[in-house]
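[1] Structure here, sequence nowhere to be found:
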């Protein structure tokens, strides 16, 4: 069993609305809570997120570096999309609660994928930048 079309539409709508509301406080929240959640799940990422796991970690690192002023070569709209996706991922309140075995992270995966579709080129540039350090 997966997400219904209605659940998918609601998750997408929330994600796109959240992008427009991201501010500086959300950068800190997403970077700290994102790191904490990834650390807690890193040995065994949820199945729905397994293929996206490295990208999720890269998104959180990007937010961290952007927030700290280390990397600013990314448009605000892309940062806002990445932040909105990470906040959705760490939030206990979403359309399919994370604690439901086998299903809990399906909506998170959808939102992360939407952000990756928007931020793909910028994440690739960020990864190249990280290699130069």
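    On my side now, so go ahead. Keep in mind that this is a model prediction, so the values were computed, not measured.
[2] Could you use CA atoms for every contact and neighbour count after this?
    Fine.
[3] Which residue ranges of the protein form helices?
    5-21, 24-41, 53-67, 76-90, 106-131 (DSSP state H).
[4] structure B:
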């Protein structure tokens, strides 16, 4: 496959993924699917589980965050549970590298929100 056709193929796949994630609404089942897939994320497991917990607490009304930060969490969860990936999950090892990369990117964008959430959790436990 020549370089131009390969770029067009990736572009078309990116558009399809964008449309899928743009229309996706997170449900309770999505949180359960995400939790079950988290084990494949190696060193990003704890960070992804934290994002899941944050999303659950927002949807349950226990924690508030702005819509932009929530959209990052929702898109990250949707990407990880989606069968459509830049690198399909059925490819051993490599299939989860893109998911872990997306989680790392989301965590880097949500550093302040994660710190606020951790403080909220500590205050709630006290």
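    Now that the structure is in, tell me what you want to look at. Everything numeric here is computed off the predicted structure, so don't read it as measured data.
[5] related to what we said a few turns ago, nearest to residue 96 of the first structure, of the helices of the first structure?
    Proximity to residue 96 of the first structure (C-alpha to C-alpha) singles out helix 106-131 among the helices of the first structure, at 6.4 Å.
[6] Identify the residue nearest the geometric centre of the second structure.
    residue 76 (1.7 Å; C-alpha atoms, centre = their mean).
[7] Can you find the partner of that one in the first structure?
    Aligning on TM-score structural alignment places residue 76 of the second structure opposite residue 85 in the first structure.
[8] Can you verify my assumption that its match contacts residue 117?
    No - using C-alpha atoms under 8 Å, residue 85 of the first structure makes no contact with residue 117, being 11.5 Å away.
[9] Look up the closest residue to residue 95 of the second structure, ignoring the ones flanking it.
    Leaving out its chain neighbours, the residue that sits closest to residue 95 of the second structure by C-alpha to C-alpha, 6 or more residues apart in numbering is residue 89, at 3.8 Å.
[10] The one you found: neighbour count?
    20 (other C-alpha atoms under 10 Å).
[11] Counterpart of it over in the first structure?
    Checking TM-score structural alignment: residue 89 of the second structure goes with residue 98.
[12] Distance-wise, check residue 59 of the second structure relative to residue 30 of the second structure.
    12 Å (C-alpha to C-alpha, to the nearest Å).
[13] need the contact list for the closest residue in space to residue 96 of the first structure that isn't next to it in sequence.
    Distances taken as C-alpha to C-alpha, 6+ apart place residue 104 nearest to residue 96 of the first structure, at 5.4 Å, with adjacent residues excluded. Contacts for residue 104 of the first structure (C-alpha atoms under 8 Å, 6 or more residues apart in numbering) come out as 96-98.
[14] Wait, residue 44 of the second structure touches residue 104, no?
    Yes - with contact defined as C-alpha under 8 Å, residue 44 of the second structure reaches residue 104; the gap is 7.1 Å.
[15] Excluding sequence neighbours, find me the nearest residue to residue 25 of the second structure.
    Per C-alpha to C-alpha, 6+ apart, closest to residue 25 of the second structure is residue 74, 7.8 Å.
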